[in-house]
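**Q** when you get a sec, could you give me coordinates for this:
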Amino acid sequence: MQFTPPGSPASIQFGTDITSAAPGSAESMYLVVSDIDAARDELAAKGVEISETFHPEAPGSQFQPTGSEGRADGADRERASYGSFARFSDPDGNSYLLQEVTTRLPGRIDSTATSYASVNDLLEALKRVAVAHSEHEARNGGEYDNEWPVWYAAYMVAEQHGSELPR
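**A** A predicted model of the protein is given here:
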C-alpha cells in the first residue's frame, strides 16, 4: 500500500517484500503535520497508542523514550514550527514521530508552489494573515484597505515560501 498525504510530494509504502529490513527496525520516522493536537487526537481516536504531545528542551531529546531527560510535556511553549512532537509505533514495532510544522524553513518547499493540505491549514493561515493585516492597517492610519485581497494573497504566498512578509 502506498500512502501520500493530501498536498504532499512524498509518499510512504507499507507491505510485504518491499524491503529486506527487519520488521520493527525503522525508528523515529518523521510524519509532519500542521496541527499536532488534531493529528494526535485523530490517531488516538482510531485506537493508536500514542504519547502525549511533548517538546524537546535539549537537542535530540525527541528521539529518547518517554520520560527521558530533556523532554517537556505539552507543545512547544511558543508553538514554534518544528518544535512539538508525539510518538507512536505501528504493529510491527516501527516508531514514528509526529512533528508539527506550521511554517516551512526557506528552501524546504517548492518556491513556485503554494498550497494548503487541509481546511485547517488554510484556516490557520487566514487567521495569521488577518492579524498581520490588522497591524498593517493600523500602521497606515487605520484606514480601510480596499486592496486587502491583494495584501492577503501576497502575505500568504510569502509565508509559505519563507520569504519576507509584507508589512
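**Q** going forward, measure contacts and count neighbours with C-alpha atoms only.
**A** Noted.
**Q** tell me which residue is most central in the protein.
**A** Val101 (2.6 Å; C-alpha atoms, centre = their mean).
**Q** surely that residue touches Val33?
**A** Yes: with contacts counted by C-alpha atoms under 8 Å, Val101 reaches Val33, the gap being 6.1 Å.
**Q** if I look at the residue nearest to the centre of the chain, how far off is Ala22?
**A** 30 Å (C-alpha to C-alpha, to the nearest Å).
**Q** would you do the same for the sequence below? I want to compare the two.
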Amino acid sequence: MDFKLELIPVPVADIDRAKAFYTEQVGFRLDHDVRPGATVRVVQLTPPGSGCSIVLAEGLAGLAMPAGSLRGLHLVVANIAAARAELAGRGVAMGEIQDMGGIKFSAFKDPDGNTWTLQEIPGRQ
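**A** Take a look at the predicted model:
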C-alpha cells in the first residue's frame, strides 16, 4: 500500500502576501485559489518538479495553526548553489550553504517566519 504525502498546510497571516512570495519569489505553481464560502479561502501551490503541494487557508478550523509556526520543510534540489542563487536573485533572503558531510543545506523563511531548507543529496534525482 502506498502512502503519498501530497499536501502540507502552511500557516500564514496574510494569504495574498504569502501567495505572492511563493509564486513570484520562490517559483511555486498556483494550482488553485478558491473561496468555497464567504469566510473560507483555499490556495494550493506546488514547487517545481514536486508531487507534494502546500495549502494556504483561512476559515478552516481543522487547519488553524499560528502563523509562522511551521519549521523545517525541505525542498530537495540537484544543485544547491544554482537553486540558492536563483532564489536569492528573486529577492529571497537565503542562508549560506552548509555542508554536513556531503549533504548540503541552505535555509530561508517566508514572510511569516515559516522555515524552509534547500537540501542537496548526492546521487539523488
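**Q** where do the helices sit along structure 2?
**A** Here structure 2 has its helices, by DSSP state H, at 15-20, 80-89.
**Q** for Pro111 of structure 2, find the nearest of those helices.
**A** Closest to Pro111 of structure 2 of these is helix 15-20 (C-alpha to C-alpha; 6.8 Å).
**Q** packing partners for that closest one?
**A** strand 53-58 (3 or more C-alpha pairs under 8 Å, 6 or more residues apart in numbering; DSSP states H and E).
**Q** and the strand it packs on, how far from structure 1 on average?
**A** Following superposition, strand 53-58 of structure 2 is found to deviate from structure 1 by 2.6 Å on average (mean C-alpha distance after the TM-score superposition for structure 1).
**Q** which other helices and strands contact that strand?
**A** Judged by 3+ C-alpha pairs under 8 Å, 6+ apart, the packing partners of strand 53-58 of structure 2 are strand 7-9, helix 15-20, strand 40-46.
**Q** nearest residue to Leu46 of structure 2 in space, please, no chain neighbours.
**A** Quick fix: residue 46 of structure 2 is Thr, not Leu. Ser53 (4.3 Å; C-alpha to C-alpha, 6 or more residues apart in numbering).
**Q** residues in contact with the counterpart of that neighbour in structure 1?
**A** Correspondence of Ser53 of structure 2 to structure 1, assessed by TM-score structural alignment: Ser11. Taking C-alpha atoms under 8 Å, 6 or more residues apart in numbering, we find Ser11 of structure 1 in contact with 2-5.
**Q** from memory Gln2 of structure 1 sits against Ile12, does it?
**A** Yes: with contacts defined as C-alpha under 8 Å, Gln2 of structure 1 counts as touching Ile12 at a distance of 5.7 Å.
**Q** quick revisit: chain neighbours aside, what residue packs nearest to the aligned partner of the residue nearest to the centre of structure 1 in structure 2?
**A** In structure 2, Val101 of structure 1 lines up with Ile121, judged by TM-score structural alignment. Nearest non-adjacent residue to Ile121 of structure 2, counting by C-alpha to C-alpha, 6+ apart: Ile103, 5.0 Å away.
**Q** please consider this matter closed, and thank you.
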